[in-house]
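Enquirer: Sequence isn't available, so here's the structure alone:
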């Protein structure tokens, strides 16, 4: 067994020679804290932004050997004396340097794994962890709002908020770490043992990263790693059998319970809906015959089904920690989602315009579309290898029309032609005038009073916009110009 297995926060890492791959948020945090505990650190990256170059210089001042440029992460760049590789989450295991590390039998960690090993043994706190194809950030933020309402010392971290290694190394420890984890982060996590964990859903995504013959199965398996060694509750989506199977497959601590969340009436050991009430039949003594009211749908910022499902998952995580029902109600009623998540932009000529630019894959777009009827759907961008046949089949009866933009709009157009041939489709090409102005204008032509024009692209944004936020902003600005003309 490697000596690394026994090293923790208060041990000396002076004998450890580590390579950190990447200088983004995660890579910088990993390198910074490895230096803090005394390790010899080399940072390797193919490129860096100006802001990342400034951070790289800081790491050099602290003692790191930083090498940035083409070829810096080639297989030959792996030092002979390295004992540990800590990689940024976006780097796939097939990358040459990581493949070389695996071939040598070296441990390859992510920043989350490093954070778990650097917890304060006297005040480790409880990790309440969330993953899923969609809804992770909103659910973690809902959980944080509930914990705040309950007066629990907490921090949001991982894929949202602070890098988790920075959170655990804070001199003032937290009672709860509300942790958002991507499949990429989980892939490189090996010993984490959450108090409770939730997989919200598993749908086709990131197949440009999971490129092997069993890409979807590998993606789901990485999501399922969040359940390993859980001590209190594994929370799954009753409507998504994959998430329940991941619980069944996990090796958990004795006494850990499987807790379902559902938009239907909850059975024993579940949280769900009783008419318009979010109800708990999992974390009460008399759950066989009664339920505890957590809040009502009217208390939430949106009645959209996927938003309610996220609230139920957040409530289950909080209840697993012992948060009272009143704090669940207070936290959820006070919470407002970040921008570009089912955000109403304006009402123009009786048509509602909604920005859900954060719906960056087909599963998210489907969840959003199912909250509106009839709807003019605005979609397109970078599909990342995903298909749209199941989505179109599920929502075709509520589509008034579709407006498509972006590089992979043809993938969606083909699915519509196969499964919704009677739905009118307008494709908007790039041009000199504002693409989004023409998209919104086309959607307005298709819409009738009482309809919703919904930006739920089902695709990433980077073919035309800096990020999903910039895409949503462009949509909102175009809607406002339409309203004001």
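Expert: Arrived safely, thanks for sending. Every value quoted in this text rests on a predicted model; they were computed, and no experiment measured them.
Enquirer: contacts and neighbour counts: CA atoms only from here.
Expert: Noted.
Enquirer: What's the separation between the residue nearest to the spatial centre of the chain and residue 418?
Expert: Closest to where the C-alpha atoms of the chain average out (C-alpha atoms, centre = their mean) is residue 136, at 4.1 Å. Taking C-alpha to C-alpha, to the nearest Å as the measure, residue 136 falls 32 Å from residue 418.
Enquirer: Same check on residue 14?
Expert: From residue 14 to residue 418 the distance is 62 Å (C-alpha to C-alpha).
Enquirer: another one to put next to it:
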């Protein structure tokens, strides 16, 4: 048996993988995991990567290990410019490789199937007793939601972990000798594009906003990739009541018989929804008498992280409700959902409280690297001095600025593309004072903090929510957030 017929039989790790001729595209974390798993199953593996591994580098170490295991490795631009001169049954690609990349385009033209690492991981699960997947995608909020969900699952006594786009390759999780009970899976639009046969226990798309359009070719294709998260879902497709695009994706999805649509909302929940009743997170989807009653899943106090912490931002609350819906779809009791909310610790640079200095609250949301994320962050505060700017990557900021104008006490702009933000502010918020910091050296954040303090009134929030990537000034968004917090600490010591 060969070709598509053979691939159709590869639905679990104990299937006949031996002798399968596979090209693995990319030697990153996911590519290494894919090659390792395939070699273990007896496949013939060729790994290609455009980058030549430097001596002593992580890439070189991965290459050395795979060569010992029996892989063939080829490096350099020629290695990724087209298909090799040998028969192939399958290409497994790293998620960041675009469909128009020459090697992948050649595979498509030659009729060679292309899977992503996530697709391979699904097919590498055990034949029986495999841990169900609870899958999450969306333009923003994926990681926070998946980590909240994991906390809820663990509070219910389940051996659970988060994996996928959140950091740990799914192949590492499914091949773990100590099996998990359930996996919370974060999926990017790239990963979903290359996935074909995943059957989640429950799934969620948190929101849809323009992002990665250059990779997908259009907003419609980007949304279509996100919608694949719902395909095949068994129990519940969770959607955002405030984002009708997510409901449309559910309506268009081909799901298992009996699968339900469950909404999450920041308002009072209707039937088959989870939402907010005053300060209570309420479930009217997974209770027997949902027509007349609801289950209490927690309160805002459970989510805020302590009596001295600020109230949870609206998008953090939305993430909590989505996570709760997924947990409830998996049978997690309300008490464990509440405990999960209490146990959850946000990752750095996601609406992170940097303290109160000189009567002003400072908030680090450096992870807000696109306009949609920045808009959600700004909506959490009544009076804001906004620190914004960086690499906009062609993103449109008109709606962002227009929507935030009424909250802005002042704006401090940084980064290469700050002029686009300045122009939008002049159109939509002409009375708001704007300061541009042109410095790009390591001391730039001290100037940003000083200018922000000058614009703020007592009780205001200074919010770093750049709406842009960081690489024009910093190694990554984490380094940008660290620089902001360190500058705030220095201000507090003056």
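Expert: Looks like it arrived, so ask away. In this text the structure is predicted, and so the values were computed from the model without any measurement.
Enquirer: who touches whichever residue in structure 2 pairs up with the residue nearest to the centre of structure 1 in this structure?
Expert: Counting by TM-score structural alignment, residue 136 of structure 1 lines up with residue 142 in structure 2. Residues near residue 142 of structure 2 by C-alpha atoms under 8 Å, 6 or more residues apart in numbering: 136, 186-187, 206.
Enquirer: Mind jotting down where the helices sit in the stretch 301-450 of structure 1?
Expert: 305-320, 325-334, 362-369, 389-395, 409-419, 435-446 (DSSP state H, counting those that start in this stretch).
Enquirer: Please identify which of those is closest to residue 208 of structure 1.
Expert: In terms of C-alpha to C-alpha, the element of the helices of the stretch 301-450 of structure 1 nearest to residue 208 of structure 1 is helix 362-369, at 14.6 Å.
Enquirer: matching residues in structure 2 for that closest one?
Expert: Structural correspondence for helix 362-369 of structure 1: residues 371-378 of structure 2, per TM-score structural alignment.
Enquirer: now stretch 103-118 of structure 1
Expert: Under TM-score structural alignment, stretch 103-118 of structure 1 corresponds to residues 109-124 of structure 2.
Enquirer: which other residues reach the matching stretch?
Expert: So stretch 109-124 of structure 2 is contacted by 10-14, 30-31, 34, 88-95, 104, 107-108, 164, 170-171, 174-175, 191, 194-198 (C-alpha under 8 Å, 6+ apart).
Enquirer: Equivalent analysis for stretch 248-255 of structure 1, please.
Expert: Contacting residues not belonging to stretch 248-255 of structure 1 are listed as 224-225, 227-232 [C-alpha under 8 Å, 6+ apart].
Enquirer: swap the cut-off to 6 Å and go again
Expert: 227-231 (C-alpha atoms under 6 Å, 6 or more residues apart in numbering).
Enquirer: Stretch 460-474 of structure 1 now?
Expert: 340, 357-358, 360, 381-382.
Enquirer: now with 8 Å?
Expert: So stretch 460-474 of structure 1 is contacted by 339-340, 355-358, 360-361, 381-384, 406-407, 436, 455 (C-alpha under 8 Å, 6+ apart).
Enquirer: Spell out the secondary structure type for the aligned residue in structure 1 for residue 92 of structure 2.
Expert: Using TM-score structural alignment, the partner of residue 92 of structure 2 in structure 1 is residue 86. Secondary structure for residue 86 of structure 1, judged by DSSP: H, G, I helix; E, B strand; the rest coil, is strand.
Enquirer: residues in contact with residue 86 of structure 1?
Expert: Counted by C-alpha under 8 Å, 6+ apart, residue 86 of structure 1 has contacts 18-21, 27, 30, 108-111, 114.
Enquirer: Take these and write them to TSV, including distance to residue 350 of structure 1.
Expert: Compiled in TSV, those are given as follows (distance: C-alpha to C-alpha, whole Å):
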residue	distance to residue 350 of structure 1
18	60
19	58
20	54
21	52
27	49
30	51
108	56
109	53
110	50
111	49
114	53
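Enquirer: Name the member of these with the most neighbours.
Expert: residue 30 (30 neighbours; other C-alpha atoms under 10 Å).
Enquirer: which element is it on?
Expert: Using DSSP states H and E, residue 30 of structure 1 maps to helix 25-36.
Enquirer: what's the answer for residue 282 of structure 2, then?
Expert: strand 280-283.
Enquirer: before we move on, the earlier item: only whichever of the contacts of stretch 109-124 of structure 2 are buried, select them in PyMOL.
Expert: Buried residues within the contacts of stretch 109-124 of structure 2, by 16 or more other C-alpha atoms under 10 Å, are selected in PyMOL with:
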select buried, resi 11+12+13+30+31+34+88+89+90+91+92+93+94+95+104+107+164+170+171+174+175+191+194+195+196+198
